[in-house]
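> Following is a predicted model, sequence given first.
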Amino acid sequence: MPTSLTLEQHLAGLHAAMLAFARHAGAAGLDVPVPTCPEWTVRRLVGHQGAVHRWAAGALRGEDLDWAPVEKAGRSSADPVDWLRDGAIALVRALVEADDDTPAPVFLADPPASPRRFWARRLCHETTIHGVDALAADLGRLPRAEETWIERDLALDGLDELLLGFVPRERSRLRTEPGEAPVTLVVRPTDADHAYTVRVSDDVPVTVRHDDGAAAAGDREVTGNAVQLYLALWHRSDELAASDVWPLWHHAAVR
């Protein structure tokens, strides 16, 4: 999972996402449904994200937190949005205080060598995508890329993490049905020079980043700017849903 972003840029992305998350969660109201997360309310969204922040901070400190009580405490807090902010502050403190050789569990295919860098990046994107969920709750619908605060470089980094880190895992459900021929999907950002191919078969998906985007070819293609693709591949927007990529992607891809 290559990244051209620095630790400071991932922390800045986390900060921007938290500002948007808190603003839209507060404006929407805690008991409002989240269109991008069926069966979730804003309260549950806040509890989930706050628990993720606290778990990751604990992991960087060598602690193993029990998830369920932490999430429950957030949902039942007198001010869940303030509780969310407190957890994000503690996470940033843990990331800043950790060293590059601080041990912590990581996952995804080809993770960065430093757990600190892994978690700064992962929580930047985790908080960004769930911040979009809060925006969706505030809007009452799926948002468009132009309605978010997300910048191109962050979205491109998120595509690298998703396509090169999440998709090729052994546990990936992005597979063809037994007996079906393999399919190669092309993901082509219109505002970058590179593109991706994802070979989907009944085995583990194989993703290749083509730094010469013209070299990427396949059976199906989805095209859009980086932010549109970032949101669409995480199922947070329907701007690009007309593409024939989506039946396969929506059937089994990550959420």
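The structure has been received and is ready for your questions.

> okay, CA-based contacts and neighbour counts for the rest of this
Will do.

> max-length helix in this structure?
In the chain, taking DSSP state H as the definition, the longest helix is helix 115-139.

> any idea how far Leu240 lies from Gly26?
With the distance defined as CA to CA, to the nearest Å, Leu240 ends up 29 Å from Gly26.

> nearest spatial neighbour of Leu135, skipping sequence neighbours?
Leaving out its chain neighbours, the residue that sits closest to Leu135 by CA to CA, 6 or more residues apart in numbering is His24, at 5.3 Å.

> quick one: buried residues of the helix or strand harbouring the one you found?
For His24, the element it lies in under DSSP states H and E is helix 7-28. Residues of helix 7-28 classed as buried: 7, 9-11, 13-18, 20-26, 28 (neighbour count, 16 or more other CA atoms under 10 Å).

> And the strands in the stretch 101-250 of the chain?
183-189, 195-200, 206-210, 220-224 (DSSP state E, counting those that start in this stretch).

> Against that first model, consider the following:
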Amino acid sequence: MTESLEFSALLRLIGERSAAFGSAVAAAPGLDAPVPSCPGWTLFDLVQHLGTGQRWWAAIVAAGPAEAPPAKDAAKAPRELDALLAWYAESNELLLRTLREAGPERACWTWWSAGVSPANARGVARRRVHEVLVHTYDAQLAAGTVQPMPADVALDGVAEFLDTCNSTPAAWPHEAATVHYHAAEGRSWLLALDGTGAWPAPLTNDAAPASVSATGTAEQLLLFVWGRLTPGDLKIEGDPQVFERLITWEPGE
């Protein structure tokens, strides 16, 4: 796993970003407002998705090591604004309390077990920070109140996405390639794609020229890897087809 924030900082950020998420929801014109970055979703759908996710991951961490996750809670979130926000706050606090009690090294089921991110409470906390971070952007977009992301959190978010979502032993089904990401804040990353899978690594000065590279702010790069921005929103050099293939690649297929 690439260097990441301390466990205590991850827990603090889950709380901070969740508060920002709640503020965006409260400022929106209504729970039926569409979420432009999540086509087909309303703001209510977004809150229910994130709150249900917080509850599910709390149950996963509480269960400890397991071959399969517990079932998701099928209960629907309340549709009245104040009740919905209280339900979400309760969901978030349940996750935070469970993570605190478990501690960072508590092993648990994760869908990324074959990748770089650890299958433990630390890995879950890091994943949930960035889930809330990006969905806060979604909610702010729906409310028309988009605020800049904290640069240090966005930087960790790019690295976390490569560690978790782009890390797999599944063979890359195309010609071997390397992808470089360059943040204006001074950080860079490399993703190698070949027959051994997809593996992130720090980008060193002596690295070979990339098959393709993307340059932007940390926030732009994070939104790009999460599918909120397109290659046209960044400075792209090299073969853009590599990004097209990476975006549509489903290693489990």
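That came through fine. For clarity, every value in this text was computed on a predicted model and none was experimentally measured.

> Give me the TM-score for this pair.
For these two chains in superposition, a TM-score of 0.81 is obtained (TM-score structural alignment, normalised by the length of the second structure); 238 aligned residues with a CA RMSD of 2.9 Å.

> Counting neighbours, which bits of stretch 248-255 of the first structure end up buried?
For stretch 248-255 of the first structure, the buried set under the neighbour-count rule, 16+ other CA under 10 Å, comprises 249, 253.

> With mean neighbour count added, can I get the strands of the stretch 101-250 of the first structure in JSON lines?
Below are the strands of the stretch 101-250 of the first structure laid out as JSON lines (neighbours: other CA atoms under 10 Å):
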{"stretch": "strand 183-189", "mean neighbour count": "22"}
{"stretch": "strand 195-200", "mean neighbour count": "23"}
{"stretch": "strand 206-210", "mean neighbour count": "17"}
{"stretch": "strand 220-224", "mean neighbour count": "17"}
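
> between these, which one is nearest to Ser77 of the first structure?
Across the strands of the stretch 101-250 of the first structure, Ser77 of the first structure has its closest neighbour in strand 220-224 (40.1 Å, CA to CA).

> ok, and what's touching the closest one?
Residues from elsewhere that reach strand 220-224 of the first structure, judged by CA atoms under 8 Å, 6 or more residues apart in numbering: 183-190, 229, 240, 243-245.

> any idea which of those is closest to Arg93 of the first structure?
Proximity of these to Arg93 of the first structure (CA to CA) peaks at Leu229, which lies at 31.2 Å.

> from what I can see the closest one touches Pro189, true?
Yes - proximity of Leu229 of the first structure to Pro189 meets the contact threshold set by CA atoms under 8 Å, at 7.1 Å.

> ok, then the element right after the helix holding His24 of the first structure?
Per DSSP H and E, the first helix or strand lying C-terminal to helix 7-28 of the first structure is helix 42-60.

> which other helices and strands contact the helix or strand just after that following helix?
On the C-terminal side of helix 42-60 of the first structure, the nearest following helix or strand under DSSP H and E is helix 67-76. Applying 3 or more CA pairs under 8 Å, 6 or more residues apart in numbering; DSSP states H and E, one finds that helix 67-76 of the first structure contacts helix 42-60, helix 80-97.

> I'd like those helices laid out as CSV, including distance to Gly74 of the first structure and mean neighbour count.
As requested, these are arranged in CSV below (distance: least, CA to CA, whole Å; neighbours: other CA atoms under 10 Å):
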stretch, distance to Gly74 of the first structure, mean neighbour count
helix 42-60, 5, 23
helix 80-97, 6, 19
